[in-house]
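Colleague: after the sequence you'll find the predicted model.
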Amino acid sequence: MRLVAVGLPVASRSLGRVQELHDAPLAPLTTFRLGGPATRLVTAATDTEVIAAVREADDSGTPLLVIGGGSNLVIGDKGFDGTALRIATTGFELRGTTLELAAGEVWTDAVARTVEAGLAGVECLAGIPGSAGATPIQNVGAYGQEVSSTITEVVAYDRRAGETVTLSNEECAFSYRHSRFKSDPERYVVLRVRFELEDAGGLSAPVRYAEAARALGAEPGDRVPLADARKTVLKLRAGKGMVLDPEDHDTWSAGSFFTNPILTDEQFADFHARVRKRLGDGAEPPAYPAGKGRTKTSAAWLIDKAGFTKGYGSGAARISTKHTLALTNRGGATTEDLLELAREVVTGVRDAFGVTLVNEPVTVGVSL
């Protein structure tokens, strides 16, 4: 794989097929286009190369940062003092309704191919940036679908055991935007992901998300032509700046920067009271069942009602002009600029509603 896109390193060399760079810029490898350099950047194109690079770092006690599509990373301005491993593996294998993807496969391209094959289950996840290997880590979801509904197994390198393991769906411990891989980030490196899709005669899985159903002219629970579902989701995402476009600074982001808060009954009652005090007695916040005694509300709604409108900000880091849930680099921003904006939003929402927003992207060398 050619590495011209990563910038001008101080030094580089090729070890067999493995590409190695030193003092390598990481900003071009992230959708935010932010962050300082890595001491060393290794690009691995096979599972064997990935494992070898991980073992080398572990054996030498070198800090390791794994990068896939870079769509869920906020890297500090000082960069990463260690080895950054870019996973560039490829592999799309379809057997009947069973799909296996290499971790480095571009996710949105894989979704397009499943739709072309007439298989349902991930069509509403079209347009999500990043690689296939990141999807189980975050339990990626959008428009009524989550990968946890279709993932059957994840093949990963277990750094603690020093061996490759296969984890079942149950062993992945999926929950809302969370998984075993996210709760123990230093242990596993995802190599391959296996899905069980559905042959519904060219139709989608039942459309669960009301906004998508309306855009499709359907009712929630209806099935629609697969291609229509994918096309509609892409259009909805593009309208919110959620489909990568190098010319559109609204897409210089990590998509949704904050997760939707899940509140206990007691927390929701306090939140509800604060909403009515601030917005009036008839005000009702978004509320969705999230398990026994738990309710999910909308982070985007909270941000907007706390006074942070689309386009908010005065510097090079601002809220998207299309969607309040996305924080963006308008060009020339630093990671610290982005974090200052994020902290301002978190504080404003907490002061207004008593709810603390949690960042969805992984932070490297920095924190909110």
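Modeller: On my side now, so go ahead. Numbering: from 1, shown residues only.

Colleague: from here on, just use CA atoms for contacts and neighbour counts.
Modeller: Noted.

Colleague: quick check, residue 102 in contact with residue 195.
Modeller: No. Using Cα atoms under 8 Å, residue 102 is not in contact with residue 195; the gap is 11.6 Å.

Colleague: list the contacts for residue 240?
Modeller: Residues near residue 240 by Cα atoms under 8 Å, 6 or more residues apart in numbering: 322, 323.

Colleague: how close does it get to residue 136?
Modeller: 24 Å (Cα to Cα, to the nearest Å).

Colleague: how about residue 127?
Modeller: 16 Å.

Colleague: more crowded one of the two?
Modeller: Here residue 127 and residue 136 are set side by side on neighbour count (other Cα atoms under 10 Å), and the busier one is residue 136, at 27 against 24.

Colleague: any idea how far the more buried one lies from residue 176?
Modeller: Counting by Cα to Cα - residue 136 and residue 176 are separated by 11 Å.

Colleague: for residue 98, what are its contacts?
Modeller: Residue 98 neighbours (Cα under 8 Å, 6+ apart): 194, 195, 196, 197.

Colleague: grab the nearest non-local neighbour of residue 326.
Modeller: residue 256 (5.0 Å; Cα to Cα, 6 or more residues apart in numbering).

Colleague: do I have it right that the one you found meets residue 328?
Modeller: No. Residue 256 is beyond contact range of residue 328, at 10.2 Å (criterion: Cα under 8 Å).

Colleague: pull the longest helix from the protein.
Modeller: What stands out as the longest helix in the chain, according to DSSP state H, is helix 335-353.

Colleague: secondary structure class for residue 230?
Modeller: Under DSSP: H, G, I helix; E, B strand; the rest coil, the three-state class of residue 230 is helix.

Colleague: okay, now it: neighbour count?
Modeller: Using other Cα under 10 Å: residue 230 sits among 21 other residues.

Colleague: separation between it and residue 113?
Modeller: Using Cα to Cα, one gets 11 Å for the distance from residue 230 to residue 113.

Colleague: so which residue of the chain lies furthest out from the middle?
Modeller: Distance from the C-alpha centroid of the chain, by Cα atoms, centre = their mean, peaks at residue 281 (36.4 Å).

Colleague: so who does that one touch?
Modeller: Counting by Cα under 8 Å, 6+ apart, residue 281 has no contacts.

Colleague: isn't there a helix covering residue 300?
Modeller: Yes. According to three-state DSSP, residue 300 belongs to a helix.

Colleague: number of nearby residues for it?
Modeller: For residue 300, using other Cα under 10 Å, the count is 20.

Colleague: try it against this one:
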Amino acid sequence: MLDSSLTQEIAAVDGAELDPDVTFADLTTLRIGGKPRLSVRCATTGAVAEVVRLLDRSSVPLLVVGGGSNLVVADGELDVVAVIIEAADITLNLANSVVVAEAGAEWDDVVSLSVDAGLGGIECLSGIPGSAGATPVQNVGAYGVEISDVLTRVQLLDRGTGEVAWVDAASLELAYRYSNLKFTNRAVVLAIELQLRDDGLSAPLRFGELARRLAVSAEENAAGTVRRPVALVREAVLELRRAKGMVVETTDHDTWSAGSFFTNPIVDPALADQVQARVAAERGEEEAARMPRYPAGEGKEKLSAAWLIERAGFAKGHPGVGARAGLSTKHTLALTNRGDATSEDLVALAREIRDGVYAVFGVTLVPEPVWVGVKID
């Protein structure tokens, strides 16, 4: 129970500060969401740990917030305490190319500092909004690189025991947009450790769009061994992301989003065949031959959510002028707040897109963000 006594205990934690005015609309990149019962800004990882312990001991619902780039939050008054992580130290050890970032560090700052130091491995993750602490939770990835490629350890607060410890990345069961931290609330990420490269070159370029931008031939791209200077790759990635509205800009409503809203579906080859046959029947063999489908391990294949959305009849900017929530005018995988959208506006749009793709292709798109107080079903 959150009473005045517990509130006073929280306020007395060194490095913690109560914020009576902030809303989730202020804390999320979608700029949607109501007011928590209490908001606590934590300037240190120690403050985060102690505040969470106090709330858990009293069974008070809480939501840990970093950059807020992966949250869909209900409007109105919410019976939850927002624990806002502002611990943001970033340490680069150039002797061994290890980077340690506290959970509240802005992720792109981690990338920028690493690239400026000539360290390679995360340049393809440039421009991704949100905090460093969020990256292992859903194994953030882009342009052929995932955080699991470089993540070595994570500092966690175990909410069951209240203990803080560094754990090996292998214990997180990292997979495509998944870790065993996601949707479980079993632990809070306090810091991450990355092992980067010291030769000034990028991770191998495997993603076609980025490879073409960097003049990598189709043969070289297929081999997946070409590397380029990290600064050059970072700039190319930022250019691609800006063109898609995937770099947050206050004045651009296309960037008022939660990034890629749906994960790329992982399906059985038989279903991928059915989808491709449907495309061939309705759009021709040439279009079907261009359908993105990639091996995804264990007898599965990965399809492109954006490609399916577009072929299901949803164009950029859908549903059009005047809508409070709509697809980005630059990229169909981003659901955006056009300025004054409510959570229900966004949920209705997400449901329309998901159901429309299923009706045409029999593929169920799965939302990537964390939902707080609202559901798609």
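Modeller: Looks like it came in fine. Bear in mind the structure is a predicted one, so any value in this text is a computation, not a measurement.

Colleague: nearest spatial neighbour of residue 78 of structure 2, chain-adjacent residues omitted?
Modeller: Spatial nearest neighbour of residue 78 of structure 2, chain neighbours left out: residue 36 (4.9 Å); criterion: Cα to Cα, 6+ apart.

Colleague: for residue 42 of structure 1, same thing?
Modeller: Nearest residue to residue 42 of structure 1, sequence neighbours excluded (Cα to Cα, 6+ apart): residue 20, at 4.5 Å.

Colleague: wait, residue 167 of structure 1 sits on residue 151?
Modeller: No. Applying Cα under 8 Å, one finds residue 167 of structure 1 not in contact with residue 151, separated by 10.3 Å.

Colleague: these two: which has the busier surroundings?
Modeller: residue 151 (24 against 16).

Colleague: so what's the more buried one up against?
Modeller: Applying Cα under 8 Å, 6+ apart, the residues near residue 151 of structure 1 are 136, 169, 193, 194, 195, 196.

Colleague: residue 101 of structure 2 now?
Modeller: Going by Cα under 8 Å, 6+ apart, residue 101 of structure 2 touches 88, 89, 90, 91, 110, 132, 191, 192, 193.

Colleague: apart from its chain neighbours, what residue comes closest to it?
Modeller: Closest residue to residue 101 of structure 2 apart from its sequence neighbours, by Cα to Cα, 6+ apart: residue 90 at 4.4 Å.

Colleague: what is the end-to-end distance of stretch 334-346 of structure 2?
Modeller: 11 Å.

Colleague: structure 1: matching residues for that one?
Modeller: Per the alignment by TM-score structural alignment, stretch 334-346 of structure 2 matches residues 326-338 in structure 1.

Colleague: nearest spatial neighbour of the residue nearest to the spatial centre of structure 1, skipping sequence neighbours?
Modeller: Nearest residue to the geometric centre of structure 1 (Cα atoms, centre = their mean): residue 72, 4.8 Å. Closest residue to residue 72 of structure 1 apart from its sequence neighbours, by Cα to Cα, 6+ apart: residue 361 at 4.5 Å.

Colleague: show me what that neighbour lines up with in structure 2.
Modeller: Under the alignment (TM-score structural alignment), residue 361 of structure 1 maps onto residue 369 of structure 2.

Colleague: if we can go back for a sec, after the longest helix of structure 1, next one along is what?
Modeller: strand 362-364 (DSSP states H and E).

Colleague: mind listing what's buried along that next one?
Modeller: 362, 364 (16 or more other Cα atoms under 10 Å).

Colleague: what's next to it, contact-wise?
Modeller: By Cα under 8 Å, 6+ apart, the list of residues contacting strand 362-364 of structure 1 reads 72, 73, 74, 75, 76, 80.

Colleague: ok, and the most crowded of those residues?
Modeller: Counting neighbours by other Cα under 10 Å, residue 75 leads those with 28 neighbours.

Colleague: so what does that residue match up with in structure 2?
Modeller: Residue 75 of structure 1 maps onto residue 73 in structure 2, by TM-score structural alignment.

Colleague: what does residue 249 of structure 1 give?
Modeller: The alignment partner of residue 249 of structure 1 in structure 2, by TM-score structural alignment, is residue 253.

Colleague: next, the buried residues of stretch 212-219 of structure 1.
Modeller: The neighbour-count check on stretch 212-219 of structure 1 (16+ other Cα under 10 Å) flags 212, 213, 216, 219 as buried.

Colleague: could you do stretch 83-96 of structure 1 as well?
Modeller: 83, 84, 85, 86, 87, 88, 89, 90, 94.

Colleague: show me what contacts whatever residue of structure 2 lines up with the fifth one?
Modeller: Mapped onto structure 2 by TM-score structural alignment, residue 87 of structure 1 lines up with residue 85. When contacts are counted by Cα under 8 Å, 6+ apart, residue 85 of structure 2 is found next to 41, 42, 43, 44, 45, 48, 64, 65, 66, 103, 104.

Colleague: mark which of these are part of strands, please.
Modeller: Among the contacts of residue 85 of structure 2, the residues falling in strands (DSSP state E) are 41, 42, 64, 65.

Colleague: for residue 161 of structure 2, state which of these is nearest.
Modeller: Closest approach between these and residue 161 of structure 2, by Cα to Cα: residue 64, at 17.5 Å.

Colleague: any idea how far residue 173 of structure 1 is from the aligned partner of that closest one in structure 1?
Modeller: Matched to structure 1 by TM-score structural alignment, residue 64 of structure 2 sits across from residue 66. Residue 66 of structure 1 sits 21 Å away from residue 173 of structure 1, going by Cα to Cα.

Colleague: go on, residue 231 of structure 1?
Modeller: From residue 231 of structure 1 to residue 173 of structure 1 the distance is 31 Å (Cα to Cα).

Colleague: neighbours around the equivalent of residue 49 of structure 1 over in structure 2, how many?
Modeller: Alignment note (TM-score structural alignment): residue 49 of structure 1 maps to residue 47 of structure 2. Using other Cα under 10 Å, residue 47 of structure 2 is surrounded by 23 other residues.

Colleague: that older thread, secondary structure class for the aligned partner of the residue nearest to residue 78 of structure 2 in structure 1?
Modeller: Alignment note (TM-score structural alignment): residue 36 of structure 2 maps to residue 38 of structure 1. Following three-state DSSP, the label given to residue 38 of structure 1 is strand.
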